[in-house]
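>>> A predicted structure for the sequence below; I have some questions about it.
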Amino acid sequence: MGDTSWPGEQLIVAAQRGDIASITALVSGSHPNVQRFARSLCATPEDAEDAAQEALIILYRKIGMLRASGALASWMFRIVRNECLRRARTMRSHAPLPETAVHSAEEVALRRIEAGEVAAAVAALPAEQRHVLIMRDIQGRSGRMVAEALGLSTAAMKSRLHRARAAVRRSLLATPEPAPGDAHDDS
């Protein structure tokens, strides 16, 4: 496995001050970790690569905005997570709707909220569960293909998939419902 340490504080501070060589070294030193984040969060390898590149561009442009040098990893994780979620939303918005489907604005808004909650629940899963869930339920791969791709037995893959689905279900059930007075009722 590659180096998983983040660049040192001195390099981060120098980059925050605008030193071009330090910024360049910071971006290249952060690249392996950012790629790892993206691979664990995004639905496809292509999205992961694009999200990692976007995060590194943001790091390059906005390193001066980082408040604490020790917060680099969490800042980059948030950027990658947001980029993966944005890409997932974009992918869903390009999916064709049946020609007969007519949805109210309220129904569309509720579906977007639900989709965001599902995406957040999937993103919160441990990486090994998230990979199985995405490959099996989102990408539609067969159980045997998922098990082989991840180097697991079929039974281990099924166990992880079951735990991932249960965790997503628990997360969605724990989402608070709006109080009766919060919703506008036209009756």
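Looks like it came in fine. Numbers count the residues shown, from 1 in each chain.
>>> Every contact and neighbour count from this point should use C-alpha atoms.
Will do.
>>> where's the helix or strand where residue 40 lies relative to the chain centroid, distance-wise?
For residue 40, the host element (DSSP states H and E) is helix 20-41. From the chain centre to the centre of helix 20-41 is a distance of 16 Å (CA atoms, centre = their mean, to the nearest Å).
>>> list the buried ones in that helix?
Using 16 or more other CA atoms under 10 Å as the burial criterion, the residues of helix 20-41 that qualify are 22-23, 26-27, 29-41.
>>> Tell me how many other residues surround residue 61.
11 (other CA atoms under 10 Å).
>>> Let me know the secondary structure of it.
helix (DSSP: H, G, I helix; E, B strand; the rest coil).
>>> For residue 67, see how far away it is.
14 Å (CA to CA, to the nearest Å).
>>> Next, count neighbours for residue 8.
Applying other CA under 10 Å, we find 12 other residues in the vicinity of residue 8.
>>> dropping in the other structure now:
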Amino acid sequence: MTAAKARPPADLVVAAQAGDQRAISELLVICQPDIRRYARQTCKSQDIDDAVQDAMIVLYRQVGTLRVAAALLSWLFAVVKRECLRQVRLAARFAGSSTGAEAEPDISRPDHELRLDIDAALISLPEHYRAIIILRDIEELTIGEIAARLSITEQAAKARLHRARTLVREYLGPES
């Protein structure tokens, strides 16, 4: 693994989450090359700098909200992707596009990246939402079985599953 692709040290992420300004600055320096590389693959050329800048601002302002230090890069990649999509939609709106076909970005995401994004999305969920998604979508239990296992009503299980899936969709962005 090259130094450019190395994950930031977990203790640095934890220090940044605790509000250590020096750690946040180091994270900005460490993460920027990976974020820029991902933006070059994901965005149109004129949107790269905006996407990188947005990711760095989000890192600076919201690193404390990250639940798992190991998910930092996946989280930042999702920010870059959302910014690229926002820029495409904005350009389409200014161009007077009414079909929406031009607003679709030319993004093809390999399966391994999708898996990483989904993993990061699940990690970011509160435990009660993560558990219900795992029980339904991975263990393939029925709503009744999930309700019994979690000691909740079937209606509560359905509502919780719906909310959990909505949160995952929001995390993954509008194209998912």
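Thanks, I have it. Note that the structure is predicted; figures quoted are calculated from it, not measured.
>>> before we move on, back to that, what's the average distance for the helix holding residue 40 of the first structure when superposed on the second structure?
Compared with the second structure after fitting, helix 20-41 of the first structure deviates on average by 0.6 Å (mean CA distance after the TM-score superposition for the first structure).
>>> Counting by contacts, list what that helix packs against.
Here helix 20-41 of the first structure touches helix 9-16, helix 45-62, helix 72-93, helix 127-133, going by 3 or more CA pairs under 8 Å, 6 or more residues apart in numbering; DSSP states H and E.
>>> For it, which outside residues touch it?
Contact with helix 20-41 of the first structure is made by 2-7, 11-12, 14-16, 45, 48-49, 51-52, 55-56, 59-60, 63, 76-77, 80-81, 84, 123, 127, 130-131, as judged by CA atoms under 8 Å, 6 or more residues apart in numbering.
>>> Repeat that for stretch 85-96 of the second structure.
Here stretch 85-96 of the second structure has contacts from 43, 47, 100, 102-105, using CA under 8 Å, 6+ apart.
>>> again with stretch 160-173 of the first structure
Taking CA under 8 Å, 6+ apart as the rule, stretch 160-173 of the first structure contacts 117-118, 121-122, 125, 128-130, 132-133.
>>> Please identify the buried residues of that stretch?
160-161, 163-165, 167-168, 171.
>>> same question, stretch 54-74 of the first structure
55-56, 59-60, 63-64, 69, 72-73.
>>> Output the residues you listed as a markdown table; include the columns distance to residue 146 of the first structure.
As requested, these are exported to a markdown table (distance: CA to CA, whole Å):
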| residue | distance to residue 146 of the first structure |
| --- | --- |
| 55 | 28 |
| 56 | 30 |
| 59 | 34 |
| 60 | 36 |
| 63 | 38 |
| 64 | 42 |
| 69 | 39 |
| 72 | 33 |
| 73 | 30 |
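>>> Of those, just say which sits nearest to residue 110 of the first structure.
The closest of the buried residues of stretch 54-74 of the first structure to residue 110 of the first structure turns out to be residue 55 (CA to CA; 29.2 Å).
>>> do you know how far that closest one is from residue 124 of the first structure?
Distance from residue 55 of the first structure to residue 124 of the first structure, by CA to CA: 19 Å.
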